[in-house]
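1. For reference, the sequence and a predicted model appear below.
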Amino acid sequence: MQTSTGHLTYCTNIHPGENWPSHFAALKKNFPGIKKQLSPDGPMGIGLRLSNVASTELDQFTNLTEFKQWLADNDAYVFTMNGFPYGDFHHTVVKDQVHAPDWTTNRRVDYTQRMFRILYQLLPKGMDGGISTSPISYRHWHSTPEELQEATRIGTHNMLQVAAALIRKYRETGVIMHLDIEPEPDGILETGEEFINWYERVLLPMGRKEIAEQFDVDADEAENLIKQHITLCYDVCHFAVGYEPHQQIIDELAEKGIEIGKIQISAALKADLPKDADRSEIRAAFDRFDEPTYLHQVVAKKVTGHVKRYPDLPEALADIDNPMVEEWRAHFHVPIFTGEYGLVQSTQSDIVDVLAIQKAKSFTNHLEVETYTWGVLPDAKKLPINDSIARELNWVKDQL
């Protein structure tokens, strides 16, 4: 729905299903009821998640025509899409495979190009559209600095292929679409600083040459085109896990002319670890979040002010009595409307801070709530899924 600072929606990765019939069935079952609670008298946007299989099926004329008619009939529109998880996202072990295939592969390029073809067909006139994606690759798949550098080079080149297609579409139609790179813990790009350094030291130097040659423009115009079509997905959970200074990052991006394509409004888990005290209760509190589907990377703050990174929750639990560690933050995308989970809290205050920055001076017009772990709520706070999604979106509206 339209808010004072942009379009607000939720990501449909909460709904299970890995082919287009199951995706569409979930939308038809859930979206009208959510819209009725939030935007009964006006249009409402959808943050559409498509698996590779679903995107192939929706790319067919009959399916796309049927979906466009359904959107019109339900006063709905698509302005952002989630192109990060390529394969199954429910009822399977996802873990590091959420990055697969990564940006070093043609499969990732083909999938993303297809998603943009679909988005172009769905995007309302006069509106920009974005697709969020993996931060090149999972860094632990690359065992040496040389392998990491080569994966970064290939992945960047492949992203520039997508950017070139978006530039051609822009020149033909005037429609702006952008690839929103989403840093996350243990991605090749996992922090705001790493994203900015990559953008300035790898993407732009490579892109100025490639884009200038392809479109017969000078280096400055090539840079402007890259900045229009390759942007940042600011996932608040991911940045909060790394204890990142939101205002500083957002200001630095603005100063350098690097756009933020989308805010993914999401919350991590956190807890203070008492010094010289029994941590068994906190261990037990975190242990109940140790589920087998997704990676739950933990970033610990040490008493020295430095951070220690764990690739998943079990590795962190094994080290919980480390006396050098004073706080944990864990990647978990918990519901955002509450900040308390017993002995464990959420990083809800980071969302409040980011939305306050957005409210003071809008830095994007795409806002998407991305919660997909409703099962962690205590029974007293659980609602039917449609009511839960509406509660999240209403909480964001109140912040704005």
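-> Ah, there it is.
2. from here on, contacts and neighbour counts on C-alpha atoms
-> Will do.
3. How far off centre is stretch 38-47?
-> The chain centroid and the centroid of stretch 38-47 are separated by 21 Å under CA atoms, centre = their mean, to the nearest Å.
4. Over to it now: how far is its first residue from its last?
-> The separation between the terminal residues of stretch 38-47, taken as CA to CA, to the nearest Å, is 15 Å.
5. got it, and stretch 376-393?
-> 18 Å.
6. do the same with stretch 292-309
-> Criterion CA to CA; first-to-last residue distance in stretch 292-309 is 19 Å.
7. take the one below as the second:
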Amino acid sequence: MTAPPARPHLTYCTNIHAGETWPEVRENLTRYVVPVRERFAPGRPFGVGLRLSGAAAHALSEPEAMAELRGLLRAHDLFVYTINGFPYGTFHGRPVKETVYLPDWLDDERLAYTDRLADLLAALLPEGMEGTISTVPGAFERRVAGDADAERMARAMLAHVAHLVLLRVTTGRRVALALEPEPCCFLETTAQAVDFFARHLFTPEAAVTVARATGLAPADAARAIREHLGVCLDACHMAVEFEDPAAALDALDRAGVRVAKVQVSAGLRVALPGGTDDAAVLDALDAFADDVYLHQVVERRADGTLVRHLDLPQALAAARGTDEAGPREWRIHFHVPLFRDRYGRFEGTQAYVAELLRAVRQRSDCAHFEVETYTWDVLPEEYRREDIVTAVTRELGWAASRLEPLGGGPSPRSTG
């Protein structure tokens, strides 16, 4: 195993703020990120977990807009080391549900968008610092018909690796793509990610594909694939899937799949006693069943069987349709604040997040950590009464206390 890094980078993802255009991104940086830096990292550089929609990425491809962004970062002692390249389109204010994965890795636009994000990140990265981009786990599960679609997605990812190799040659900056497993997606668990890498990305044929596109020798191309492709572990997603953190990290290590990024997020734990006693619990859960986001549910029954539901409303309807179920636990993909451990009748997966962070620090060389509670606008009102800057600062403080030794990394040299 690789020794853990001495100074991890910790930030929060700007996808928590509504904003699809470059002017809206600029406003969010000044209105929210700067005050968070002043509270959480006074007197030192603060890394930004940038989220750029397809529209914002296009706009920042223009030199004038990029110069404006670099000037803003420089003026406020900010730097960008990671981009959330998962949601391409509108992410707040209207239902997104399963459309959040589109365009996916079956669509040419996903490759073009991710290439564009890599170009922008390379232009923003401080010298000597690696960048990461988290992305959709291939596609929504229902979109993938079989091995032919899996191979098609792999070819697109390998084309992106070739782009990253050539980008590194031309700019000297290294960027890695991190696939983010999520419930009800093609890559749902760590085990599925390991299998996909082994069958489609870490093969001699994949190395030849990258070698032909870059001019590298096949052996060097194989190493480049492992350097430029990895996973983003979302703590909420893993908790919902009842994954054991140490076992998951050991499986990735054995397969040679790097953990490029960790999203520090918590979900909901719900204990259902069984039978008619479930009614009050289910009624209380109605407050979390919003119309905007997909809230996948994984139910673990007394015998260890896992039952999956695409969304919380479907899970509630199924549970209300029977009074024969015994005691069981639900884990719900609803990102809740890290600094709370209870939500009325329910618990957060806060303890799981702490366990995962400890395991990552012990078992990997991952240095990129990003808080991602994007649900502030849809949380029940009683859990979102404080202003967003205060809430995010509290989340970062909670995560920082579990990532010792903590630092913002070496003071980055301006790229402007």
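-> Thanks, I have the structure now. Please read these numbers as outputs of a predicted model, since none were measured by experiment.
8. where does the TM-score land?
-> Here the superposed chains carry a TM-score of 0.94, computed using TM-score structural alignment, normalised by the length of structure 1; 394 aligned residues with a CA RMSD of 1.7 Å.
9. What residues in structure 1 pair up with the longest strand seen in structure 2?
-> Ranked by residue count and defined by DSSP state E, the top strand of structure 2 is strand 328-336. Aligning strand 328-336 of structure 2 against structure 1 (TM-score structural alignment) gives residues 326-334.
10. mean deviation of that stretch from structure 2?
-> Overlaying structure 2 shows stretch 326-334 of structure 1 at a mean distance of 0.8 Å from the equivalent residues (mean CA distance after the TM-score superposition for structure 1).
11. Can you tell me what sits against the longest strand of structure 2?
-> 236-237, 239-242, 265-274, 288, 294-302, 312, 348, 372-375, 379 (CA atoms under 8 Å, 6 or more residues apart in numbering).
12. repeat for stretch 287-301 of structure 1
-> 90-96, 185-186, 241-242, 307-314, 316-317, 325-332, 376.
13. ok, 6 Å please
-> Residues outside stretch 287-301 of structure 1 that contact it (CA atoms under 6 Å, 6 or more residues apart in numbering): 93-95, 307-313, 325-332.
14. Select only the buried ones of those residues in ChimeraX?
-> To isolate the buried members of the contacts of stretch 287-301 of structure 1 in ChimeraX, using 16 or more other CA atoms under 10 Å:
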select :94,309,310,311,312,313,325,326,327,328,329,330,331,332
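15. Quick one: neighbours of residue 228 of structure 2, just the number.
-> 22 (other CA atoms under 10 Å).
16. and it, how far is that from residue 167 of structure 2?
-> Residue 228 of structure 2 is 11 Å from residue 167 of structure 2, by CA to CA.
17. Could you do residue 323 of structure 2 as well?
-> Residue 323 of structure 2 is 58 Å from residue 167 of structure 2, by CA to CA.
18. Between the two, which is the more surrounded one?
-> Legend: neighbour count by other CA under 10 Å for residue 323 of structure 2 and residue 167, higher for residue 167 (18 against 13).
19. and residue 343 of structure 2, how many neighbours does it have?
-> Applying other CA under 10 Å, we find 15 residues neighbouring residue 343 of structure 2.
20. can you pull out the strands in the stretch 301-416 of structure 2?
-> Taking DSSP state E, counting those that start in this stretch as the criterion, the stretch 301-416 of structure 2 contains strands spanning 306-309, 328-336, 342-343, 346-348, 368-371.
21. okay if I get these as CSV plus distance to residue 80 of structure 2?
-> As requested, these are exported to CSV (distance: least, CA to CA, whole Å):
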stretch, distance to residue 80 of structure 2
strand 306-309, 36
strand 328-336, 23
strand 342-343, 33
strand 346-348, 30
strand 368-371, 11
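22. Next up, the contacts around the closest residue to residue 180 of structure 2 other than its chain neighbours.
-> Leaving aside its chain neighbours, residue 180 of structure 2 sits nearest to residue 232 (4.7 Å; criterion: CA to CA, 6 or more residues apart in numbering). By CA under 6 Å, 6+ apart, the residues touching residue 232 of structure 2 are 178, 179, 180, 260, 261, 262.
23. would residue 232 of structure 2 count as being in a helix?
-> No. Counting by DSSP: H, G, I helix; E, B strand; the rest coil, one finds residue 232 of structure 2 to be strand, located in no helix.
24. where's it relative to residue 189 of structure 2, distance?
-> Separation of residue 232 of structure 2 from residue 189 of structure 2 (CA to CA): 11 Å.
25. do the same with residue 168 of structure 2
-> Distance from residue 168 of structure 2 to residue 189 of structure 2, counting by CA to CA: 30 Å.
26. quick one: which of those two has more around it?
-> residue 189 (23 against 15).
27. In structure 1, what residue corresponds to that one?
-> When structure 1 is aligned by TM-score structural alignment, residue 189 of structure 2 is paired with residue 191.
28. so stretch 111-129 of structure 1 matches what in structure 2?
-> Using TM-score structural alignment, stretch 111-129 of structure 1 pairs with 113-131 in structure 2.
29. Buried residues, that stretch. List them.
-> For stretch 113-131 of structure 2, burial by neighbour count (16+ other CA under 10 Å) applies to 113-126, 129-131.
30. Cross the residues you listed against strands and list the overlap.
-> Using DSSP E, these in strands are residue 131.
31. Quick one: map residue 149 of structure 2 onto structure 1.
-> Residue 149 of structure 2 maps onto residue 151 in structure 1, by TM-score structural alignment.
32. quick check, that match in a strand?
-> No. Residue 151 of structure 1 is assigned helix when assessed by three-state DSSP, not a strand.
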